[in-house]
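>>> coordinates only, sequence not included:
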């Protein structure tokens, strides 16, 4: 190297050393909580887009569901599932977590927010239940469990799963998860930055959804960020990359256009 270039090289090297930690710090840790009867498998493709963009993703399966179906029991309740996620975050020693919850998962992440707000940096409710303190999901939706064919023997049944179906598939879900109220009163939890995303199908107007959706109304009353995404209730399976991009954007780290899932 020419002697005159050495100071310039040293300056560039110093700048790179200063910039690299900032780049690394921009990558996020996501914990993605699935909805009723499902499992972590339901978020595999969405999570993979985030992983391919350099983020860390955890997709816990709640006790008794998904690949943990062998643990299913009528004694499983909402607190069991809150403990699943709290313990994952604590035992993996995660900090600055971007926590997401889909559908029933909104009940779970509400409880997680109340328990360990100091471990969270942003929370995203994805077409999810947004309960108040002391509410169950049945309280939020003004009743539930009225259909004797769907709610029986202590479980919410899933009639679309047939004998001999190959995994992954939905499984029956303990009704105690739907009747147990959640705690949401920790001042630190109430102060967390939160986003609510409504998955709005093509045959429904945004205005109609906003008028009828109690979770949307609760989120708006709390001053949360409100976003919409085109698609049905399982939009993460219809457009996994689009949902991943929105989650990353809400977390403050836009998904690179070239990010693609591995296989």
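Good, I have the coordinates. Note that the coordinates shown come from a computational prediction; the quantities given were computed from them, not determined experimentally.
>>> use CA for all of it now, contacts and neighbours both
Fine.
>>> quick one: contacts of the longest helix along the chain?
When the chain is parsed with DSSP state H, its longest helix is helix 6-26. Contact with helix 6-26 is made by residue 253, as judged by Cα atoms under 8 Å, 6 or more residues apart in numbering.
>>> not counting sequence-adjacent ones, nearest residue to residue 56?
Using Cα to Cα, 6 or more residues apart in numbering and skipping the chain neighbours, the partner closest in space to residue 56 is residue 29 (4.7 Å).
>>> now do the strands in the stretch 51-200 of the chain.
56-58, 97-102, 120-126, 151-152, 155-156, 173-174, 194-200 (DSSP state E, counting those that start in this stretch).
>>> hey, which of these is tucked in deepest?
Most buried of the strands of the stretch 51-200 of the chain by mean neighbour count (mean count of other Cα atoms under 10 Å) is strand 173-174; its value is a mean of 26.
>>> if we can go back for a sec, the residue nearest to residue 56 is in contact with residue 53, isn't it?
No - contact between residue 29 and residue 53 fails when scored by Cα atoms under 8 Å: they sit 11.7 Å apart.
>>> any idea which element residue 226 lies in?
Using DSSP states H and E, residue 226 sits in strand 225-230.
>>> only the buried residues of that strand, if you could.
Within strand 225-230, the residues that qualify as buried are 226, 229-230, counting by 16 or more other Cα atoms under 10 Å.
>>> who touches that strand?
The contact list for strand 225-230, computed with Cα under 8 Å, 6+ apart, reads 194-202, 206, 216, 219-220, 243.
>>> this is the other structure I want to compare:
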């Protein structure tokens, strides 16, 4: 029997500079604005597209000219505008805030959620709140500013996500380990709701371990 194809919508975190990406990926990419946006997913898209899987990897609006609510609306519009069903939502870093918001708005469209070393909010928390909970000053991370998306608190009903398969992939060598430690504690308190996985790599496994992160996503989400 032929396996049914899956649809993946990939949501990036803070808009990484090409300079940072090139150091991580040992590449020499140049873009018009010097930012990567959704291009951070480029190394894993070919892997995810196997078995005729459909993949969307948009670039979110500039964080200085939009907020978390608008980013959630952007991803929601991609899903509704393309009449997507059974979507695997994948969020990296700040993208965890976005996919949580999207899933609570349209849980019937989502087949599973994948958090890649990502923010895992409770209702009423912002990205900056999560960093502070981990014992770090958000401004201590190079390049991280109090832009609107990062300080906006996400209000949602967590019960809407009950029963929805959720996967967390923690990068053990991440510079955001204090933040992901908070996520790990939340997951440990509700182990039956989660598939918890680890990769021995930095915060951006799409650059350092593209094949391995792709395999983890495919193995845990395909044809749910």
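Right, received. Where do you want to start? These figures come from a predicted structure and were not determined experimentally.
>>> and the TM-score between these chains?
Remark: TM-score between the superposed chains equals 0.79 [TM-score structural alignment, normalised by the length of the second structure]; 197 aligned residues with a Cα RMSD of 2.6 Å.
>>> returning to that earlier point: residue contacts, the alignment partner in the second structure of the residue nearest to residue 56 of the first structure?
In the second structure, the residue equivalent to residue 29 of the first structure is residue 7, according to TM-score structural alignment. Counting by Cα under 8 Å, 6+ apart, residue 7 of the second structure makes contact with 53-56, 84-88.
>>> what does residue 125 of the second structure give?
Residues near residue 125 of the second structure by Cα under 8 Å, 6+ apart: 152-155.
>>> and the gap between the most centrally placed residue in the second structure and residue 81 of the second structure?
Compute the mean C-alpha point of the second structure, and by Cα atoms, centre = their mean the closest residue is residue 91, 1.2 Å away. Separation of residue 91 of the second structure from residue 81 of the second structure (Cα to Cα, to the nearest Å) stands at 20 Å.
>>> can you put the strands of the stretch 51-200 of the first structure in JSON lines and add distance to residue 45 of the first structure?
Rendered in JSON lines, the data for these read as follows (distance: least, Cα to Cα, whole Å):
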{"stretch": "strand 56-58", "distance to residue 45 of the first structure": "11"}
{"stretch": "strand 97-102", "distance to residue 45 of the first structure": "15"}
{"stretch": "strand 120-126", "distance to residue 45 of the first structure": "16"}
{"stretch": "strand 151-152", "distance to residue 45 of the first structure": "30"}
{"stretch": "strand 155-156", "distance to residue 45 of the first structure": "26"}
{"stretch": "strand 173-174", "distance to residue 45 of the first structure": "23"}
{"stretch": "strand 194-200", "distance to residue 45 of the first structure": "17"}
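>>> go through the longest helix anywhere in the second structure and flag the buried ones.
Determined from DSSP H, the single longest helix within the second structure is helix 68-81. Buried residues in helix 68-81 of the second structure, counted by 16+ other Cα under 10 Å: 68-72, 74-76, 79.
>>> which part of the first structure matches it?
With TM-score structural alignment applied, helix 68-81 of the second structure matches the range 78-91 in the first structure.
>>> mean deviation of the matching stretch from the second structure?
Compared with the second structure after the fit, stretch 78-91 of the first structure shows a mean deviation of 0.7 Å (mean Cα distance after the TM-score superposition for the first structure).
>>> ok, residues contacting that stretch?
For stretch 78-91 of the first structure, contacts defined as Cα under 8 Å, 6+ apart pick out 33, 60, 62-63, 95, 107-109, 111-112, 115-116, 119, 176-178, 180-182.
>>> quick one: map residue 124 of the first structure onto the second structure.
If you follow residue 124 of the first structure across to the second structure using TM-score structural alignment, you land on residue 114.
>>> for its match, what are its contacts?
By Cα under 8 Å, 6+ apart, the contact list for residue 114 of the second structure reads 88-91, 166-169, 217.
>>> closest one of the residues you listed to residue 21 of the second structure?
For the contacts of residue 114 of the second structure, the closest approach to residue 21 of the second structure (Cα to Cα) belongs to residue 91, at 17.4 Å.
>>> distance of the aligned partner of that closest one in the first structure relative to residue 125 of the first structure?
Aligning on TM-score structural alignment places residue 91 of the second structure opposite residue 101 in the first structure. Separation of residue 101 of the first structure from residue 125 of the first structure (Cα to Cα) stands at 5 Å.
>>> before we move on, what about residue 196 of the first structure?
In terms of Cα to Cα, residue 196 of the first structure sits 5 Å off from residue 125 of the first structure.
>>> okay, among the contacts of residue 114 of the second structure, which ones form the most distant pair?
For the contacts of residue 114 of the second structure, the maximum inter-member distance is 14.4 Å, found between 88 and 169 (Cα to Cα).
>>> any idea where the helices of the stretch 151-263 of the first structure begin and end?
Counting by DSSP state H, counting those that start in this stretch, the stretch 151-263 of the first structure has helices at residues 176-179, 187-190, 206-212, 214-221, 235-238, 240-250.
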